[in-house]
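1. attaching a predicted model along with its sequence, questions to come.
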Amino acid sequence: MKTKIALITGGYTEEAAVSFKSSAFVHSKLDTERYEVYPISIMRDQWFYVNDAGVKFDVNRHDFSLSIDDHQITFDLAFIVLHGSPGEDGRLQGYFDMIGLPYTSCDALTSALTMNKGYTKAVLAGIPQLYLADSVLLFAADRLTAVQQVKDKLALPFFVKPNAGGSSIGMTKVKALDELEAAIAKAYDAAHTGQQVLVEEFIEGREFSRGIFRNLAGDLVVLPATEVKTSREFFDYEAKYIPGLTEEITPADLTEEQDALSTRIIKDVYHKLNCRGMVRVDFFLQKETGRFYFIEINTTPGQTAQSFIPQQVRAFGMTETDFYSQIIETALLTSKTKSEE
């Protein structure tokens, strides 16, 4: 009997469009000999599945089941490919924990923590040879004094971003102080990001992204790095999703020492944040020093054909089909092991 997979997509933020593209790619690569896949869209007003004939079926939120032709469909696993809330901030994970449905991503606590960029940096402080840019975390109550707080504590240029946002939505690189107020307002006002803003000093260097996952044998596997070179001011939303604006080099040109350093640090990050499944860590190698500066961690990374993780999987010598099977089977094994404890 095939394993029934709920492929979770959609979402409550502007990243929903990316989620649909990611889930469509994952669906096309899943092993249909092993898995019976039901794409489930999670939207604010409705949770639903649409069959091949275009008929829509609502999800029963009591147990996350479907009723199709008088048959109740329940799932063995939720494969979460939903960027932003509620699939990346721990809300959906908490719900699945309560109803007892295993899932592929980090748990509720880790997902909630890593969605908060400022809190994540606080947890990661102290990892050997991991550097963190000086920053100011602004809450809703700081809005009137935000500009002065940043001026008092940081040196230009700055990156200003929603503290709980994704896909670089609401993010600005500030090179002059007269640009700061507008940039902070833009970050505060980004939809569904929690009215918190993170301002960081700019680190000049080469930008990289690198995936990591735990395989079925229980080993942590760090994928080949991708170097990001963009014609934009920084790797913003347009650079990420408009073809031709960014050059992505996979595998990246790293020395043996740089490769070993980033591999070790990324494993430390995965351990310290208690991650599960596949995640992606973005970082700078500072131009003058070669130091590893953490940018952010993505616990539900993009999964289109052009996304970093699929690029890195191919560079690693693995097919996406085999990779996703590893993610699914490891999640199922982890769930079985916990239920037997």
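-> On my side now, so go ahead.

2. hey, let's count contacts and neighbours off CA atoms from now on
-> Fine.

3. ok now the helix or strand harbouring Tyr324, how far from the chain's centre?
-> Assigned by DSSP states H and E, Tyr324 falls within helix 320-340. With Cα atoms, centre = their mean, to the nearest Å as the basis, the distance from the averaged C-alpha position of helix 320-340 to the chain average is 19 Å.

4. for comparison:
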Amino acid sequence: MKKIAIVMGGYSSEYEISLKSGNVVYDYLDKSRYRGYRIHIFKDKWVYVDDSNQEFPIDKGDFSVTVNGEKIEFDAVFNAIHGTPGEDGLLQAYFELLGIPQNSCDYYQAALTFNKRDLLSVLKPYGIKTATSFYLNKGDHIDTSEIVKKVGLPCFVKPNKSGSSFGISKVKTEAELPIAIEVAYKEDNEIIIESFLDGTEVSVGVINYQGEIIVLPITEIVSENDFFDYEAKYLGKSQEITPARISEELAEKVRSTAKRAYEVLKMKGFSRSEFILVNGEPHMLEMNTIPGLTTESLIPQQARAAGITLEELFTNAIELALAGK
């Protein structure tokens, strides 16, 4: 029976969501094929947590754990850490150095997709449309009139490397910009300010399933709030409609754009891309490579709509990792 380390937690504001995702993976793992181990990774400790919530420290030298005198080494890692260090390439590089297979994309793709402005810059030459953007690094002079001149109002102020909508503000007046910038700087030292795209928001997963790159059914996002923020994502303040209520012609544009981005970036594992549909054209906002995996999350919703159970989804991810794909 293969020993699978399910890593969860992380160093960012998303750690609680990651713990939920990791526990869902643990619960739905095929127990006839795999022995799952819940590994909590935090800045102050890396530990294996058993079913009685007893903690055993991880040896970072070889990513092993000793339990009651027995040294346990893992056959593969299932990465469920949203944000750093699981989604930005750090753990991917660590496991590659140790020679331990893991289910997410490689370290370069993780680092690139986690950086919104670099991701969009790489994809633009391939004809993938995006919002108009303005970039700031912490310490840069802030000229609000220059920002408004480029991106217009309303606009969105976002941390460049963050997820789950932490630190994002919708700005309606120039006077609100400095406050929104400070909020974003609490999450990251780089900021992306984007023009408001007035259209339908959709999210779509792309995965390698049984050796074939497939696009999952598209989800339409209808937020009760100003945008798809933390409350809308996790506290029920939105409708998530799968499949999306869009024309087949537009759905095909979304599918082909999402798949093209996956292939251009030489992705592996899961991806979930967000788009705003404006005048019949998908505009990409971002790509997530460690998307939420709670039972209510978008990728599990889309998998169910495609007839794929959570057990099948997780088994496929682990088997591809073990096969080096």
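-> Thanks, I have it. For clarity, every value in this text was computed on a predicted model and none was experimentally measured.

5. ok, longest strand in structure 1?
-> Residue-count comparison of every strand in structure 1, with assignments taken from DSSP state E, identifies strand 205-214 as the longest.

6. start and end residues in structure 2 for that one, please.
-> Across structure 2, the stretch matching strand 205-214 of structure 1 (TM-score structural alignment) is residues 199-208.

7. quick one on the thing from earlier: which strands or helices does the longest strand of structure 1 pack on?
-> Applying 3 or more Cα pairs under 8 Å, 6 or more residues apart in numbering; DSSP states H and E, one finds that strand 205-214 of structure 1 contacts strand 220-222, strand 226-230, strand 279-286, helix 308-316, helix 320-340.

8. what angle separates the longest one from helix 308-316?
-> Between the direction of helix 320-340 of structure 1 and that of helix 308-316, the angle (axes from the mean of the first three to the mean of the last three Cα atoms, to 10 degrees) works out to 110 degrees.

9. list of residues touching helix 320-340 of structure 1?
-> Contacts with helix 320-340 of structure 1, where a contact means Cα atoms under 8 Å, 6 or more residues apart in numbering, come from 26, 29-31, 77, 79, 102-104, 213-216, 218, 277-278, 310, 313-314.

10. now do the buried residues in the helix holding Tyr324 of structure 1.
-> Buried positions in helix 320-340 of structure 1, judged by neighbour count with 16 or more other Cα atoms under 10 Å: 320, 323-332, 334-335.

11. same check on stretch 309-322 of structure 1?
-> Buried residues in stretch 309-322 of structure 1, counting neighbours by 16+ other Cα under 10 Å, are found at 309-315, 320.

12. how far off centre is it?
-> Average the C-alpha atoms of stretch 309-322 of structure 1, do the same for its chain, and the two points are 17 Å apart (Cα atoms, centre = their mean).

13. same deal with stretch 170-183 of structure 2?
-> 25 Å.

14. ok so, going back, reformat the buried residues of stretch 309-322 of structure 1 as TSV; add distance to Phe20 of structure 1.
-> Supplementary listing: the buried residues of stretch 309-322 of structure 1 in TSV, determined by distance: Cα to Cα, whole Å:
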residue	distance to Phe20 of structure 1
Ile309	16
Pro310	16
Gln311	19
Gln312	21
Val313	20
Arg314	22
Ala315	24
Glu320	17
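
15. list just the nearest of those residues to Ser231 of structure 1.
-> Top of the list for closeness to Ser231 of structure 1, among the buried residues of stretch 309-322 of structure 1 and by Cα to Cα, is Gln311 at 20.4 Å.

16. enumerate every residue touching the closest one.
-> For Gln311 of structure 1, the contacting residues are 250, 305, taking Cα under 8 Å, 6+ apart as the criterion.

17. ok, the alignment partner in structure 2 of it to Asp188 of structure 2 distance?
-> With TM-score structural alignment defining the correspondence, Gln311 of structure 1 maps onto Gln301 in structure 2. Taking Cα to Cα, to the nearest Å as the criterion, Gln301 of structure 2 is separated from Asp188 of structure 2 by 30 Å.

18. same check on Lys237 of structure 2?
-> Lys237 of structure 2 sits at a distance of 25 Å from Asp188 of structure 2 (criterion: Cα to Cα).
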